[in-house]
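>>> Sharing a sequence plus its predicted fold:
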Amino acid sequence: MTSPIKIDIWSDIACPWCYIGKRHLEAGIASLGADAPDVEIEYHSYELSPDTPLDFEGSTVEYLSAKKGMPVEQVEQMMQHVTDVAAKAGLEYHFEHVAHTKTLKGHELLHLAKAHGKQLEMKERLMKAYFTDGGRVNRIDELVGWAEELGIDAAEARDALESGRYADDVQADIAQARAYGIQGVPFFVIDGKYGVSGAQPAEVFAQALTQVAGERDGEAA
């Protein structure tokens, strides 16, 4: 039996295009229906903005305006555009509630969730928490609560986060991205050989998976 097509994704919890890209990939796979190949998806850590403070007190508009040196009006237009694109992908963004923070602790939780076979569910939960619910993805109490929602023992989650058990794994993912030359996310590596950069439309992912599946069939013939 042919092994599933592996899709490795470098992504940050605080990246609006990463959440959109996640939905586009899911839609691309779903669009293939019965012809969809088996896939195995694994998320890898990436820190989009390492200089983000742990707890920025202020709005998304204020943060981006100061960081990028852009007028407030331009930032608001940019955010509205992203919100509209997200809505078309079925996502509800509330930038007015977003709590800017470093995401490293959230990435550590994703590695713990992977160890429990629940990484995909945790990725979805953390991105919804960040973009829709205004959650603090750096605060251990909140992270433990989301772990509990997915059936992960609270004491284990707290110990893993407080001890930094998965901190080295997070840094290894970031180092691998650097080695690959990845400078922006989302970045998808399909079957270990094809790179797809950005939140491409669903049909791009469908086409890439169809191509890989076809190549595998050719090799097996």
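Structure received.
>>> Could you use CA atoms for every contact and neighbour count after this?
OK.
>>> Strands along this structure, start to end?
Taking DSSP state E as the criterion, the chain contains strands spanning 5-11, 39-45, 187-190, 194-197.
>>> From the rest of the structure, what touches the third one?
Counting by C-alpha atoms under 8 Å, 6 or more residues apart in numbering, strand 187-190 makes contact with 5-11, 194-198, 208-209, all of which sit outside it.
>>> Second structure for comparison follows:
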Amino acid sequence: MTDAIKIDVWSDIACPWCYIGKRNLENGLAAASADDDAPKVEVVYHSFELSPDTPVDFDGGEADYLATHKGISPEQAQQMLDRVTGVARDAGLEYRFDLLKHTNTVKAHELLHFAEEQGRQHEMAERLMSAYFTEGRHLGDHDELASLASDAGLDAEQAREALSSGRYLPAVRADQAQATAYGINGVPFFVIDGKYGVSGAQPAEAFSQIVRQVWTERQETADVEA
């Protein structure tokens, strides 16, 4: 039996293109799963902080942050947000930058590693991104994160203790070190089967195509070895 294709995804929960890429990946894999010989796929999310120097309580809106961070005018920043909001809508996501609370994401990444250990990483990633981009939740706040962990099927008190202890920070740093080793300097970034790198929020069809291609390669190799 052919092993599952592993897709390692480097992303930041505060990256608007990462949520779009996540949804496009899911839709692409769903399309491929309808094939007669559907590829088996395992997806694992890894930590990448786009702006590790961001304060937990950022004073200003998302356009203010973009203007300062990228050295552009507030008008240009708003145009960027309007564009990504339109792309997100095409992916079935309703971004609310008017509600968004910009924050440091390291604790959210620690929570994702806690969730992975509990077998709920996918649920946690979805809940965090939805909370951040569509609900205006403060993902730098431990109480908010614990509440979102509960929404994802985890124990809120255990999640709060995990965040307070900082014991998942080394796992976050290990993900970041691996990204550096791979030469990843922007997200989302997808490493498929340990050998194909895909950068950016590609269309769903692109993900369907590559997993089908890798699955066919896997089976051809298995047939030769048999």
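Happy to help now that I have it. Note that the structure is a prediction, hence the values are computed from the model and not measured.
>>> TM-score them against each other, please.
TM-score of the superposed chains, computed with TM-score structural alignment, normalised by the length of the first structure, equals 0.97; 221 aligned residues with a C-alpha RMSD of 0.9 Å.
>>> center of the first structure, which residue is that?
Central residue check for the first structure by C-alpha atoms, centre = their mean: the C-alpha nearest the mean position is that of S11, 4.0 Å away.
>>> Is it correct that that one is in contact with S49?
No: using C-alpha atoms under 8 Å, S11 of the first structure is not in contact with S49, being 11.9 Å away.
>>> How about the contacts made by A162 of the second structure?
A162 of the second structure makes contact with L111, F114, Y168, according to C-alpha under 8 Å, 6+ apart.
>>> Please report which of those residues has the highest neighbour count.
Ranked by the number of neighbours (other C-alpha atoms under 10 Å), these place L111 first, at 29 neighbours.
>>> can the contacts of strand 187-190 of the first structure go into CSV with extra columns for distance to A86 of the first structure?
CSV is the format used below for the contacts of strand 187-190 of the first structure (distance: C-alpha to C-alpha, whole Å):
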residue, distance to A86 of the first structure
I5, 27
K6, 25
I7, 22
D8, 22
I9, 19
W10, 19
S11, 16
Y194, 25
G195, 23
V196, 19
S197, 17
G198, 14
A208, 22
L209, 23
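>>> just the buried members of those?
By the neighbour-count criterion of 16 or more other C-alpha atoms under 10 Å, the contacts of strand 187-190 of the first structure include these buried positions: I5, I7, D8, I9, W10, S11, G195, V196, S197, A208, L209.
>>> Go ahead and confirm the first one touches P37.
So the one you mean is I5 of the first structure. Yes: with contact defined as C-alpha under 8 Å, I5 of the first structure reaches P37; the gap is 7.2 Å.
>>> residue in the first structure matching Q178 of the second structure?
When the two structures are superposed using TM-score structural alignment, Q178 of the second structure falls opposite Q176 in the first structure.
>>> Please apply the same query to V211 of the second structure.
Counting by TM-score structural alignment, which is the criterion used here, V211 of the second structure corresponds to L209 in the first structure.
>>> How about the contacts made by the closest residue to its match other than its chain neighbours?
In this structure, L209 of the first structure finds its nearest non-sequential neighbour in P37, 7.4 Å apart by C-alpha to C-alpha, 6 or more residues apart in numbering. In this structure, P37 of the first structure makes contact with P4, I5, L209, T210, A213, judged by C-alpha under 8 Å, 6+ apart.
>>> and if you look at E142 of the first structure?
If you count contacts by C-alpha under 8 Å, 6+ apart, E142 of the first structure has them with G135, R136.
>>> now do A204 of the second structure
For A204 of the second structure, the contacting residues are N24, L25, E26, N27, G28, L29, by C-alpha under 8 Å, 6+ apart.
>>> ok, the third one - how many residues close by?
In this case it means E26 of the second structure. When counting by other C-alpha under 10 Å, one arrives at 16 neighbours for E26 of the second structure.
>>> tell me the contacts of it?
Per C-alpha under 8 Å, 6+ apart, neighbours of E26 of the second structure: A204.
>>> Please work out which residues of the first structure line up with stretch 68-83 of the second structure.
The counterpart of stretch 68-83 of the second structure in the first structure, counting by TM-score structural alignment, spans residues 66-81.
>>> make that stretch 97-116 of the second structure, sorry
On the basis of TM-score structural alignment, stretch 97-116 of the second structure is assigned to residues 95-114 in the first structure.
>>> list residues touching both of I5 and P37 of the first structure?
Residues touching both I5 of the first structure and P37 (C-alpha under 8 Å, 6+ apart) are A213.
>>> Please report the number of neighbouring residues for the match of Q178 of the second structure.
Using other C-alpha under 10 Å as the criterion, the residues surrounding Q176 of the first structure number 15.
>>> One more: A113 of the first structure?
Counted by other C-alpha under 10 Å, the residues lying close to A113 of the first structure total 21.
>>> swap in A220 of the first structure?
There are 8 residues near A220 of the first structure, going by other C-alpha under 10 Å.
>>> for the aligned residue in the second structure for it, what are its contacts?
For A220 of the first structure, the aligned position in the second structure is A222, judged by TM-score structural alignment. With C-alpha under 8 Å, 6+ apart as the criterion, the residues that contact A222 of the second structure are T2.
>>> From S208 of the second structure, how far off is the closest residue to R96 of the second structure other than its chain neighbours?
The shortest distance from R96 of the second structure to any residue other than its chain neighbours is 5.0 Å, reached at T134 (C-alpha to C-alpha, 6+ apart). Relative to S208 of the second structure, T134 of the second structure is positioned 27 Å away (criterion: C-alpha to C-alpha, to the nearest Å).
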